[in-house]
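Visitor: With the sequence up front, the predicted model follows.
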Amino acid sequence: MRDFLATRARASPDATALVDDHSGRERTYAELDAAVETTAGRLAATGVTRGDHVGVLMETRPAFVRLAFALQRLGATLVPLNARLAPTELHAQRERADLVLLVCDAETESDARAAADEVPVASVDDPHEADVLAFGDREPGEVTPAEWTREDALALLFTSGTTGDPKPVTLTLGNVLAAAGASAFKLGVDPDDRWLLCLSMYHMGGLSIPLRCALYGTTCILQRGFDADEAVRALDEYDCTGVSVVPTMLDRMLRADERIPGSLRFALCGGAPTPAELVAACEDAGVPIHPSYGMTEATSQISTARPTEAFANRGTVGRPLFGTTVTIVDDADEPVDAGETGELCVAGPTVTPGYYDAPESNAESFGPHGLYTGDVGYRDDAGRLYVLNRQSDRIITGGENVDPGRVAEAIRAHSAVRDVAVVGVADSEWGERVAALVVPTDGAEIDRDALEAHWDERLADFEQPRTVVFVNELPRTASGTVDRAAARERVVEAAGL
């Protein structure tokens, strides 16, 4: 099998593939294929060959799309890195993923250099530093299109996982093909569909859009970042039929100055639990919300509810997609009856074959019913799924996963901090906000400004606590561990949340 784009360009050369909302430039599949051929040649000229892991550190932009398809053309593996992470976090992920090249842009060049060490860095923009390769100036080398099997690794995407420890998830060509097909069976596909991409492509929800559009022969409308008013404007201007969002984004779009246009056929809403109030607001506004449950390890979607199902059964994420099996088990790995809660396990062709170079994690993460998701939920008598909470203490804020232990470790490194507990508290805008109970060292004086200056270089912006409460002692259980429920209550009470 050849790469998705080359196959699509032969089948639909004149169909519109990509529209850059920022510049207004449109490319047909034939034009995008030619641009990707040049990009692949430049990657080849830097030494990228089949099987290599290449990191991409940038926000969503057309260059990211070209790189994703160009790496597939060469048979290399795409490793998208979160452009919002701190350099120390990027450094650890770069090491873990065994990169041979890190591609950045002007905005991420500094962080890329800090994380790269001996790995070459190339920028798609004019480099600021002499040791960064000017990707656009490379004379394209010879490209030998790779032959793919379903088992070949198309991408490695980092996720916090069920333990909170960031691990690179291997997603194969077969995973992506199965996910695209199952999503099409659930959402439907029309040849004239236009899917708005306003998510970050370093998350699977964003990366999946141009990949699926190439498979379907539909159009991707790309926005460089998210702004609610701009997103609604683009939906209307381009007669978009689909959009993928996290709940916070959709809520802001509903509150925008203009109404979401009637051309929209589906608003795929995932990345965090969809509040019942948001589903009700969509029903009132006539917005076709599709609440979805998914994870990177399952190539995004696991289950999705269509609008009528969501409106009639508030809180459901529908039934599993075609080919996906979800089993809810108790602590003994035994399936539970409808209405009983347990951990969700997922199996099927969209599920990763495992974490990259992590045999111990793989042994712990897979069981007789598939992948342990770390999520607790139940199934009703009709087979609809409801996801209640995380089995771990992981915080989800604005669709981003936050490991409380990582945040606590960064705060605890301050010399004036004796102890700290990090919890998630309910937030009407972000779903959850990161909050910290901080115990100062005896006699030490410390305020929030000092802590912010300390953690700014250690934590991504979405990981940084929005609420900080100073206490003399942390609430603890009889066994001496932090009582997280009590800590959360202390934060809510002290901050007046």
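Guide: Nice, I can see it. Numbers count the residues shown, from 1 in each chain.
Visitor: okay, CA-based contacts and neighbour counts for the rest of this
Guide: Noted.
Visitor: now the helices: where do they sit in the stretch 101-250 of the chain?
Guide: 109-116, 173-187, 204-216, 228-237, 247-254 (DSSP state H, counting those that start in this stretch).
Visitor: mind putting the ones you listed in TSV, distance to residue 72 and mean neighbour count included?
Guide: Putting the helices of the stretch 101-250 of the chain into TSV (distance: least, C-alpha to C-alpha, whole Å; neighbours: other C-alpha atoms under 10 Å) gives the following:
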stretch	distance to residue 72	mean neighbour count
helix 109-116	22	21
helix 173-187	9	20
helix 204-216	11	22
helix 228-237	29	19
helix 247-254	30	22
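Visitor: would a markdown table of the ones you listed with distance to residue 261 be doable?
Guide: Formatted as a markdown table, the helices of the stretch 101-250 of the chain follow (distance: least, C-alpha to C-alpha, whole Å):
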| stretch | distance to residue 261 |
| --- | --- |
| helix 109-116 | 38 |
| helix 173-187 | 18 |
| helix 204-216 | 20 |
| helix 228-237 | 6 |
| helix 247-254 | 11 |
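Visitor: among those, which is nearest residue 355?
Guide: helix 173-187 (13.7 Å; C-alpha to C-alpha).
Visitor: neighbouring contacts of the helix or strand hosting residue 94?
Guide: Assigned by DSSP states H and E, residue 94 falls within helix 87-97. Helix 87-97 is contacted from outside by 53, 55, 79, 81-82, 111-112, 114-116, 156, 158, 166, 168, 356, 457-458, using C-alpha atoms under 8 Å, 6 or more residues apart in numbering.
Visitor: Put this next to the first one:
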Amino acid sequence: MEHPLPYDTLNPIALDFSPLNLLGSAAMRKPNNLHLVGVAHPHTSIFEGKLDSQFPQDLLITEQTTVTQSYDLALRLVTLLKEHGVSTGDRVAIYGPNTIWHLLIHFACAGVKAISVPLDQHYQPDELNVVLNDCAPKLVFAGPAQESRLLQTNIKNAFKVISLSVLPSLVTSREPALGNNLPNCNEDVLGTIIYTSGTTSHPKGVALTHANLWWGCRNFREVFEYSSDCVEAVVAPLSHIGGFNGTTLDLAYSGGTVVVIEGFNAETVLAVFERFRVQMMFGVPTIYQRLLSSSAFNMRDLSSFSRPLIGGSPLPLPVAQKMHEVGWFPYNVWGMTEQSASGTCLTPGMASLSLNGVGVPFPFTQVRVVDIEQAEAGVLVGVPSGIVGMLVCAGPSVTRGYWQDEGLSESSFIDGWLLTGDLGFVDGNGVIQFVARASDTVMTGGEKVLPEPVAEVLRTMPGVRDAQVVGIADDEWGQAVAAVLLPNLDFPEGVALNSFSDSEVLALVRDYAGQYLARYKLPRAIRVVESFPVSSNGKVSKLGLQDLFSS
């Protein structure tokens, strides 16, 4: 399948996209630079470590390497992979909490042209059965909790399991592979399979080449304007594209400083920001919301933090406004696993045009807004500004398809353009506005309701701190619009919402929202909660929201 963008002419000398070879070059340029740092909250780590003297209550240092040491560990990992018979095209899974070993294993896989498969650490046995039977790994590196779940699976292929907690000693006891005898990885060599739920009933494996990932990083460099001297924190799961490739790989193989946080804890993240003078981090809106509301927020020196990258779900306007108030001017990214996370970006310089739009395409990604029905019929027809359509994209960072799923791969592309399933429009300033996933559209009584515009209205209601909208099954309407509210307990209206019955809140909400929305868009069910249910990657869980209405 040909991409409309001829990426081989953009940088014809970049023929080797191997992250291991790129790391080797970085080790020559900046051998002693602080490189990979593993940190955790003191009571949750799977590794032994040393309490940080500055923040002993919040910070455990589990690993710390220079660029040269990281390259040496990756070469020793190559030896370990070869001992277990891993070779070209084999899959190697990493199943555990965030660690620096996710990155080192990915680099080592490139040293034998194997494919790394980072798995969601929260997968349960039934989910594991699906993904492991699909990718059929030869080797699985697993955390302690994840090892016990592996024993409960019914996997067709046999694979070896190595515990992440003992991996450091295993690796250091091996001899390093020869750095001058490593393979090159051209634009066709698969680098990773990342499983994403998307709109399907089971996880789908997005197959990304090393070149896809490299071009995604090239997009980030151009727009975020950082150098390889940057210090980055990683708290988003490394099993998801935002954590894995959202500048993480680039800084890791370029010799920057990457601080990998084992699990999210707001106080630990803020301590990391001060301790390591962090400049950049990717997070979903929920992560930033929790950092901003942490009691430690005003206790830490956060002056170094200049590039808050945000994406994974729509950026609520109140969160965008709060970030601007504290001087954290967000880079709001619309990115999918299928694009190596690089679709569009709203930079801080565009804030006068829109606070929570998703901006314009990255330099090496093409994005169009096309007619939804025509696209579903196999034809791409553009729509005028202001009209909601489906976002389609193409470019060298875009996947060529899904692992072992030719049907899905064929149906997801038209003439090289990826049908994202996301809906949006171009506003009067030329800024792309994300509206919803096509699959999130609520069909009620024959009418289509987009959840986010309804939620935006509800967020302006006195006493409401945040709102989410979903569709739920309804015998009369097919689906009904349902809203979940977080009350703002700092105001009397919020306290009142928290004390009223659901039926009383619903009447108030319908009365308020009816001033701004057509009647069929008004919620027919309501819940008031202390916090939204979230998935393993920190995004608000649509299924979790719907479950609130199941009783």
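Guide: Thanks, I have it. Source: prediction; values computed, not measured.
Visitor: coming back round to it: only the buried subset of the contacts of helix 87-97 of the first structure, as a PyMOL command please.
Guide: Here is the PyMOL command that selects the buried residues among the contacts of helix 87-97 of the first structure (16 or more other C-alpha atoms under 10 Å):
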select buried, resi 53+55+79+81+82+111+112+115+116+156+158+166+168+356+458
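Visitor: Among the contacts of helix 87-97 of the first structure, which are located in strands?
Guide: Taking DSSP state E, the ones among the contacts of helix 87-97 of the first structure that sit in strands are 53, 55, 79, 156, 158, 168.
Visitor: thinking again about what came up before, can you point out the buried residues in the helix holding residue 94 of the first structure?
Guide: 87, 89, 90, 91, 93, 94, 96, 97.
Visitor: re earlier: ok, which of the helices of the stretch 101-250 of the first structure comes nearest residue 308 of the first structure?
Guide: Per C-alpha to C-alpha, nearest to residue 308 of the first structure of the helices of the stretch 101-250 of the first structure: helix 173-187, 12.9 Å.
Visitor: what packs against the closest one?
Guide: helix 204-216, strand 300-304 (3 or more C-alpha pairs under 8 Å, 6 or more residues apart in numbering; DSSP states H and E).
Visitor: okay, these in CSV with distance to residue 62 of the first structure next?
Guide: Output for those, formatted as CSV (distance: least, C-alpha to C-alpha, whole Å):
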stretch, distance to residue 62 of the first structure
helix 204-216, 10
strand 300-304, 21
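Visitor: Tell me which of these lies nearest to residue 40 of the first structure.
Guide: helix 204-216 (16.5 Å).
Visitor: what's the angle between that closest one and strand 300-304?
Guide: 90 degrees (axes from the mean of the first three to the mean of the last three C-alpha atoms, to 10 degrees).
Visitor: so how far is helix 204-216 of the first structure off the chain centroid?
Guide: Centroid separation between helix 204-216 of the first structure and its chain, computed with C-alpha atoms, centre = their mean, to the nearest Å, is 13 Å.
Visitor: do stretch 105-115 of the first structure as well
Guide: Per C-alpha atoms, centre = their mean, the centroid offset for stretch 105-115 of the first structure relative to its chain is 20 Å.
Visitor: Mean per-residue distance, the helix holding residue 94 of the first structure versus the second structure.
Guide: Here helix 87-97 of the first structure, set against the second structure after superposition, deviates by a mean of 0.9 Å using mean C-alpha distance after the TM-score superposition for the first structure.
Visitor: so where in the second structure does that helix end up aligned?
Guide: In the comparison with the second structure, helix 87-97 of the first structure aligns to the range 125-135 (TM-score structural alignment).
Visitor: go on, stretch 287-307 of the first structure?
Guide: Against the second structure, stretch 287-307 of the first structure falls on residues 328-348 (TM-score structural alignment).
Visitor: okay, how far is it across that stretch, tip to tip?
Guide: For stretch 328-348 of the second structure, the separation between the terminal residues is 9 Å (C-alpha to C-alpha, to the nearest Å).
Visitor: what about the residue lying closest to residue 477 of the first structure once chain neighbours are set aside, how many neighbours?
Guide: Nearest residue to residue 477 of the first structure, sequence neighbours excluded (C-alpha to C-alpha, 6 or more residues apart in numbering): residue 483, at 5.3 Å. Neighbour count of residue 483 of the first structure, defined by other C-alpha atoms under 10 Å: 15.
Visitor: measure residue 483 of the first structure to residue 165 of the first structure for me?
Guide: 21 Å.
Visitor: Repeat that for residue 394 of the first structure.
Guide: 10 Å.
Visitor: quick one, which of those two is more surrounded?
Guide: The neighbour count for residue 394 of the first structure versus residue 165, taken as other C-alpha under 10 Å, is higher for residue 394 (21 against 14).
Visitor: For the more buried one, give me its contacts.
Guide: Here residue 394 of the first structure is in contact with 164, 401, 402, 403, 404 (C-alpha under 8 Å, 6+ apart).
Visitor: who's in contact with the residue nearest to the spatial centre of the second structure?
Guide: Residue closest to the average C-alpha location in the second structure (C-alpha atoms, centre = their mean): residue 242, at 2.9 Å. By C-alpha under 8 Å, 6+ apart, the contact list for residue 242 of the second structure reads 236, 282, 283, 311, 312, 337, 341.
Visitor: With residue 78 of the second structure instead?
Guide: So residue 78 of the second structure contacts 108, 109, 111, 112, 176, 177 (C-alpha under 8 Å, 6+ apart).
Visitor: For those residues, which entry has the maximal number of neighbours?
Guide: residue 109 (31 neighbours).
Visitor: which SS state does the residue lying closest to residue 222 of the second structure once chain neighbours are set aside fall under?
Guide: Take residue 222 of the second structure and drop its neighbours on the chain: the residue closest to it by C-alpha to C-alpha, 6+ apart is residue 363, 7.3 Å away. At residue 363 of the second structure the chain is in coil, as set by DSSP: H, G, I helix; E, B strand; the rest coil.
Visitor: Relative to residue 101 of the second structure, how far out is residue 363 of the second structure?
Guide: Counting by C-alpha to C-alpha, the gap from residue 363 of the second structure to residue 101 of the second structure is 31 Å.
Visitor: for residue 147 of the second structure, same thing?
Guide: The value you get for residue 147 of the second structure to residue 101 of the second structure, if C-alpha to C-alpha is used, is 16 Å.
Visitor: Then residue 109 of the second structure?
Guide: 12 Å.
Visitor: Wait, residue 241 of the second structure touches residue 334, no?
Guide: No: applying C-alpha atoms under 8 Å as the test, residue 241 of the second structure and residue 334 come out as separate, 12.0 Å apart.
Visitor: can you tell me what part of the first structure the longest helix seen in the second structure aligns to?
Guide: What stands out as the longest helix in the second structure, according to DSSP state H, is helix 67-83. Mapping helix 67-83 of the second structure onto the first structure (TM-score structural alignment) gives residues 29-45.
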